Every structure is written in structure tokens, then in C-alpha cells.
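Q: sequence and predicted model, in that order:
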Amino acid sequence: MTTALDSLPLLTGLSPTQRAAVAGVSTVETYAPGHRLFDEGGVADRCWVVLTGCVMIDHTTPGSGRVALQSLGHGELVGWSWAMPPHRWHFGATVVSPTRAVVVDAVRLRELADADPELGYRVALVMLETLVERLQTTRIRLLDLQRQP
């Protein structure tokens, strides 16, 4: 498992010991297109790091159904609602192409982070990096929409 984590740029800030700890609460799973990873409002008890394939983040809008917001691929983190109470998903996610991902048990990861503040700090940095990237992507999309006639 650590070899799968070692190859992910997202986790390069973790030491080998920290990656091993994360690997200890993780599995690798494969999903077929159409598989629903999670729905808005559900319990956020895991997260995924995509190894191959594509996952679409969506939001359910009354009258319109599910609206695609962003696609995530290799090396990207899917799901961060597990990090903050009340640990409920704010969006949904569906697999759109055959996908292989590291699935992290977020409950156990929070326990590891609580027990090891250095690991907790490193995980927080990964989350912040992901959040900044998503905000930048959203900003660019909004600017593009503003430019359209």
C-alpha cells in the first residue's frame, strides 16, 4: 500500500513513517462507471485519492437534479467533509470512468492525527493545498462564465 501512496505528489510532504500510518488505515478499491461514492448529507467517514480514472463532484439542485461541478483524476483527493464536524458530505460524487483509488478510513485517520500532532499538521496541509486548488479552479470557471455573452 505505501508504494501506491509514495507515488502521489499530494502526499510528498508526509514522511515515510507518516505514509505508512496512512497506508495502515487505507485500502485500494476499484469502481465501475456510475458507482456513487457518496451523497450530500451522508456521513463523511472516508476519503479517496484517485490512482486512475475519473470522479465527478456534483451538487443536487431542486428542479435540475445533479449538476456536475468538477472532475477529479490521478493524484487528486476526493472528499474533505470528513475533516470538519459535523462530518457530513456537502456534495456528492460519482465515478465516471473505470477508477482505482486509495480509500482512507477518515475516522481512523482523525484518530491518528489526534495522537500524532505532526501527522495531523501534515494532513491539514494536504487538505489546505487541495482546498486552495479547488478554489482557484472555481474562480477560473466563474471568470469564464462571466466572459460568456
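A: Alright, I've got the coordinates.

Q: only C-alpha atoms from now on, for both contacts and neighbour counts.
A: Noted.

Q: how about the top helix by length along the chain: buried residues?
A: Using DSSP state H to define each element, the chain has its longest helix at helix 117-147. Buried residues in helix 117-147, counted by 16 or more other Cα atoms under 10 Å: 119-120, 122-123, 125-127, 130.

Q: likewise for stretch 64-72?
A: Those would be 71-72, for stretch 64-72 by 16+ other Cα under 10 Å.

Q: next: stretch 94-107.
A: 94-97, 99-107.

Q: one more structure, for comparison:
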Amino acid sequence: MTKAIKLLTALPQMQRERLMELAKEVSFPEDTRIFEAGGTADRFWVIRSGAVHLDQQVTPLRRVTVASLGAGDLLGWSWLFPPYQWDFGAEAFSQVRAYEFEAPPVLALCVEDPLLGLSLVRTVCEVLAHRLEMTRGKLLEQYSLPRRGTL
């Protein structure tokens, strides 16, 4: 499996610096719901410390963790794609410190600086591809059938 893509370190330094001008430092106490599936996706975060679980509501009383994120990871990508709604929920598994970015100013910066926009979209797509690969691996591991010739 490939190594996780870290948004800020994947961007070229000059573009990272421009993006960081829009960052706001935030924190979430342990067990805080950061967002819910179906809610309006108008921002994203880069986790500085702590852990966040992405989850999916599978029954009215049960959520299943689909991914765990930590330092350097991108939290939230739905702000980039219509209909701009969260696909999963997110909860702070521990005290979390993060950089928060509001989507409208980031999108305006991407229009102003198309190279930054292209780099950002490519990096977010790499993050998504990595997470899809990780999810695929988990599913294959969990639901794999015994190989022929084994009991």
C-alpha cells in the first residue's frame, strides 16, 4: 500500500504559503462531532494533532468507523465537489488541533492562482485515491474467501 498523502507537505512551498494565509487554528475536544453526513460542506481542515474518525451511519443507532485520520491528514473534501455535502460524519477521537480553511476564499484563491488550484485539486484527488485503496484493502481483508485448496 502507498504512503498517505499529506496535503500541506504535498503542495509546493510557495503555494503552501499562499494557502496557509487563509488558515485559522481551531481545536475540537474529544468526542466532538465535527460534521454530519449530508450537512453543508463549506470548509476543510488539516489535522495538526489528535485523531479523527470518519464514520457512516448504518442504522439509526449504529455508526461504523470507515477511516481514522491523524496529524497532517486532510479532513473534508466535499467542499470541492457539488452538491457540497459531507459524505461521512467526523468525530474527534481525542483532543484535536487543526488548521481550518473556509471553502469560498480557498476557491477564490484557486481562480486567482490556477497553478495553486491545479496543485490543490491534484493533491486532494491523490488523498481520495489513497483512501479508496485503503478502504478496498480493508474490504478485501474482511470479506475475502478462503483460497482454493485451503479449509
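A: Everything's here; your move. Note that the coordinates shown come from a computational prediction; the quantities given were computed from them, not determined experimentally.

Q: quick check: the farthest pair among the buried residues of stretch 94-107 of structure 1?
A: S97 and V107 (27.3 Å; Cα to Cα).

Q: give me the element the residue mapped onto V66 of structure 2 from structure 1 is part of.
A: Per TM-score structural alignment, the equivalent position to V66 of structure 2 in structure 1 is L69. Counting by DSSP states H and E, the element that carries L69 of structure 1 is strand 65-72.

Q: structure 1: helices as residue ranges?
A: Counting by DSSP H, the helices of structure 1 are 2-6, 16-23, 106-115, 117-147.

Q: which of the ones you listed sits closest to W48 of structure 1?
A: Judging the helices of structure 1 by Cα to Cα, what sits closest to W48 of structure 1 is helix 106-115, at 9.6 Å.

Q: need the contact list for whatever residue of structure 1 lines up with F101 of structure 2.
A: The alignment partner of F101 of structure 2 in structure 1, by TM-score structural alignment, is V104. By Cα atoms under 8 Å, 6 or more residues apart in numbering, the residues touching V104 of structure 1 are 22-23, 25-27, 46-48.

Q: report the buried members of those.
A: With neighbours counted using 16+ other Cα under 10 Å, those contain these buried positions: 22-23, 26, 46-48.
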